[in-house]
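# Everything below, folded, please.
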Amino acid sequence: MRVSLLTNGPGELWGWVRPVAMELRRRGHSVSLWLLPCPFASGHEREAASLLGIDKLEGPSGGPDLWRAMADERTECVIQLGGDMMFGARIARSARAPLLCYTYGPKKGLKGARVFTAFPSQARAIPGARAIGDLVKDALLLDAAQPPERGCPTLPQEAPGREWAHPKEGFRVLFLPGSRPSIRHAALPWLAAARAALRVRLPRAEVRTLFPPFVPEAELREWDDAGLRPVRAPAGLVMRDADFALTQPGTNNFELMHCGVPSLVVAPESFLDLIPIAGLRGVLASLPLVGRGLRRAAAQRILNRWNGVIALPNRLTDRRVMDELYGDVTPEQTASRIAEDLSDAGGLARAREELLALSGQSGAAARLCDAIPAEDGAA
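Just a heads-up that it's a prediction; the model follows:
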């Protein structure tokens, strides 16, 4: 069977598409992948996608050429794994193929699609959705497979080495600066200041900074020069070695949850101008006089929708399973909160327990592929 996958951002590509593409290939299906326009893109999506062993790769591109090319796609099933649903509907309608969608939350254009999500609480918020588990957990298991599972795409090796020696009477703290170059650029001095402040409070704490695939070597050297010890390696290996993590809102919140890593999720107000916004609002948000107000309003709407929480695991439970800070947050305040969290051994143990309890079962990719209608039209 020919199956078309659609995706957009780096988290969806490596965390969702990768396990689904591998499962489809294992079942003998032909797989094409469309990389959609995305304001959150890292710029390295095509390079990463080329490792997936798919039969056809399109994009990233936009405009009339993309729209016309989608009308010519010949496929028997469309699976949307991120991005605007109008693209999946375009291919499905032209090819007269069923449309499946995996999403963490409600979005426009789901009518007419079979919808799947990760967790029961998410399914309750999406009409007609079925919870099948988190694809990100499947991706982490691919990372941790030793030796790597046959056909599993691997990442470029990190520099410097991944191994951590457990510091005596200290902690292993993992920083995650994200996949977007503009935010990483701003985060470097901010995280360097946080590390310096943390060393004052916890001199024996050892910090590593985890990078996504295909970050240039020159950028890694900048982070190494700043004392932030960059590591470019599969998340499923590095995260499990950490005692604690400092991160921002995003897919890696679920990665840390599945690995049982107590974490502090931080969203400093000073980074607000660097967060991309899709569509017309994104164009307006780029204007110098009105942009910041629009971004503040968008951020407040998100907080109101989720009862004032920003960490993804906290949204599943409406309570703080992960610690979080947002607003006018400084590196020094962040370091103080990390030191405070690490001083509470009981709290760390409870956080690990709760995070792993939320993780759920693996096998989401297999369950999603099981839902593909058979070629004769039977479900």
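# C-alpha only now, for contacts and for neighbours.
Will do.
# So D134 is in contact with F119, correct?
Yes. With contact defined as C-alpha atoms under 8 Å, D134 counts as touching F119 (7.1 Å).
# Which one's more surrounded, these two?
The residue with the greater number of neighbours, taking D134 and F119 and applying other C-alpha atoms under 10 Å, is D134; the counts read 26 against 18.
# got the contact list for the more buried one?
If you count contacts by C-alpha atoms under 8 Å, 6 or more residues apart in numbering, D134 has them with T117, A118, F119, S359, G360, Q361, S362, A364.
# how many neighbours does the last one have?
By that I understand A364. Using other C-alpha under 10 Å, A364 has 24 neighbouring residues.
# One more sequence to fold, the one below, so I can look at both together:
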Amino acid sequence: MEKVDIVILSNGPGELITWVRPVVQQLRQQAKIDLRISVILSPCPHATGKEVAIATSYPEVNRVQAPEYFWRFLLWGKTAENWHWYPQGVVLFLGGDQFFTVVAGKRLGYRTVIYAEWDARWWRWIDKFGAMKQEVVAQVPPKYADKFTVVGDLMNEVRSQNLEFRIQNSELGSSNEVISQKSEVRSGFSNGESSVELIGLLPGSKPTKLSLGVPLTLAIAQHIHKIRPQTKFIIPVAPTLELSTLANFADPKKNPAIEKMGGVGAKLLTPSLDSKETESREQRAGWEIKNPKLVTTGGVEIELITRTPAYDLLSQCRLCLTTVGANTAELGSLAVPMIVLLPTQQLDIMRAWDGLPGLLANLPGVGAAFATIINWLVVRKGQLFAWPNIWAKEEIVPELMGKLKPEIVAELVLEFLSHPEKLVEMSDRLRSLRGKPGAAQKLAEIVLSLNRE
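Below is the predicted model of the structure:
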């Protein structure tokens, strides 16, 4: 059987989860040849250090190289473990810098494919492009247009994966009801409820965001619960985040920012109870702990969802409170209404910027001062940060920036919950932004077709 190497260039956790995952699944499903899939990671300012673990967890992937060895590979074509390469192969760009694809293709002597989300570069030296929209192709000189195929939006694979999950796990007999989104799927909560008023909390996965995001969302949840005690809350925990780390940001003794963000802390409760005494106490309180929980000082329970991806639960949320980042793109592709929170109580904390601002903000010693100045300028500029708003070039999901007060944000959430037609309108606008699912299948077809030419 013919043997072919597929080399995937990627970088951050968002790209690995939302781009790489569906594409490698499709490559394996469609391949009628012996594929060896390798993921080579490049350095990323948003990296968490667990990218190798994420890529390795995909059963379709044969081998993964960490980002610290990337430059050696790019310059000399050598991997850290001196990988063997088949004579025939394809380099596929799914994150990083598109120029890396040109160099890697030359080093290995392989054909090249780029997934172009918003723009396409290096058309002379790349064999094929999979474009998200026709607008990407329109920016290219006509003589290179035949290299392009509009495949659609890889982010929309999130929605199709969620629909597949709902069909497979529906307790109803008719999949048509699921597809029309009229059915209710059991949420997996410990109380077994199938239809709840659910709010998702996505405070981030990095310390710079968690230090403010965790106490802010906890305080907001507590304010909402006072008015609408029927509301349930979840935190889909990022695969790169340990529960103990998350709990530390909810501990007033370990996170001084809690006092500035509403003064609401929380304790972690896990299914593995420490003693029979603890178990008896929780049973008396009427709790049945099957998922870990954060329980706030006011007694509000927030269930921690550790399986990834938790698209089935996110799609059931009436609304999500989220920080900026790839999660806004995922929620947008699921058409889940959201409010984006950018608290500035401590301007020196937010340092997750790209390019030169990010480098300056993270310099030893003086980084905090640079971060304060940069964030102050950003606040004044009033630019858009949530991906759906960037795509639409206008604010279709609210972005709240400044010294946010939990009770004020909670009032906005309650306003939306009291007027569900506003949430429906937001969801419809999110759904209209992106194309139809199927991009991963089409992109895999392009990659595999190069081996037949």
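# on that earlier part again, from the contacts of D134 of structure 1, which single one is nearest N304 of structure 1?
Distance to N304 of structure 1, by C-alpha to C-alpha, is smallest for F119 among the contacts of D134 of structure 1, at 21.1 Å.
# residues touching the closest one, list them.
Shown here is F119 of structure 1, whose contacts under the criterion C-alpha under 8 Å, 6+ apart are A131, I132, G133, D134, L316.
# can you tell me which of the contacts of D134 of structure 1 are in strands?
T117 (DSSP state E).
# Could you give the secondary structure assignment for E324 of structure 1?
strand (DSSP: H, G, I helix; E, B strand; the rest coil).
# quick one: what's aligned to it in structure 2?
Per TM-score structural alignment, the equivalent position to E324 of structure 1 in structure 2 is E399.
# Quickly note the distance from the residue lying closest to its match once chain neighbours are set aside to G204 of structure 2.
Residue nearest to E399 of structure 2 in three dimensions, not counting chain neighbours: V340, with 4.7 Å by C-alpha to C-alpha, 6 or more residues apart in numbering. Taking C-alpha to C-alpha, to the nearest Å as the measure, V340 of structure 2 and G204 of structure 2 are separated by 11 Å.
# Specify the local secondary structure of the residue lying farthest from the centre of structure 2.
Ranked by distance from the centre of structure 2 (C-alpha atoms, centre = their mean), the top residue is E277, with 38.9 Å. For E277 of structure 2, the assignment made with three-state DSSP gives helix.
# Let's see the PyMOL selection covering just the buried ones among the contacts of D134 of structure 1.
This is how PyMOL selects the buried members of the contacts of D134 of structure 1, with burial counted by 16 or more other C-alpha atoms under 10 Å:
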select buried, resi 117+118+119+359+362+364
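# As a markdown table, the contacts of D134 of structure 1 with distance to A299 of structure 1 would be great.
Converted to a markdown table, the contacts of D134 of structure 1 look like this (distance: C-alpha to C-alpha, whole Å):
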| residue | distance to A299 of structure 1 |
| --- | --- |
| T117 | 24 |
| A118 | 24 |
| F119 | 24 |
| S359 | 27 |
| G360 | 29 |
| Q361 | 32 |
| S362 | 32 |
| A364 | 31 |
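# For H166 of structure 1, state which of the contacts of D134 of structure 1 is nearest.
Distances from these to H166 of structure 1 were compared by C-alpha to C-alpha; the smallest belongs to S359, at 25.7 Å.
# Excluding chain neighbours, what is closest to the closest one?
Distances taken as C-alpha to C-alpha, 6+ apart place H258 nearest to S359 of structure 1, at 5.1 Å, with adjacent residues excluded.
# just V321 of structure 1 next, same as before
If you skip the residues right next to it in sequence, V321 of structure 1 has N314 as its closest partner in space, 5.6 Å away by C-alpha to C-alpha, 6+ apart.
# wait, is that neighbour part of a strand?
No. Note on N314 of structure 1: no strand contains this position according to three-state DSSP, which reports helix.
# What is the burial count for the aligned partner of it in structure 2?
When the two structures are superposed using TM-score structural alignment, N314 of structure 1 falls opposite N389 in structure 2. Neighbours of N389 of structure 2 under the rule other C-alpha under 10 Å: 21.
# what do you get for R93 of structure 1?
For R93 of structure 1, which is what you asked about, the neighbour count (other C-alpha under 10 Å) is 15.
# Can you tell me the element it falls in?
helix 85-95 (DSSP states H and E).
# In structure 2, which residues correspond to the helix or strand just after that helix?
Toward the C-terminal end, the helix or strand that comes next after helix 85-95 of structure 1 (DSSP H and E) is strand 99-102. Residues 112-115 of structure 2 are the counterpart of strand 99-102 of structure 1, counting by TM-score structural alignment.
# Mind listing residues that contact the matching stretch?
Applying C-alpha under 8 Å, 6+ apart, the contact partners of stretch 112-115 of structure 2 are 90-94, 98, 101-102, 105, 120, 126-132, 443, 446-447.
# Check the alignment and tell me where F370 of structure 2 lands in structure 1.
Taking TM-score structural alignment, the alignment pairs F370 of structure 2 with V290 from structure 1.
# pretty sure its match contacts V283?
No. V290 of structure 1 is not in contact with V283 according to C-alpha under 8 Å; the separation is 10.7 Å.
# Find the nearest non-adjacent residue to the aligned partner of G332 of structure 2 in structure 1, please.
Under the alignment (TM-score structural alignment), G332 of structure 2 maps onto M257 of structure 1. Spatial nearest neighbour of M257 of structure 1, chain neighbours left out: L355 (5.0 Å); criterion: C-alpha to C-alpha, 6+ apart.
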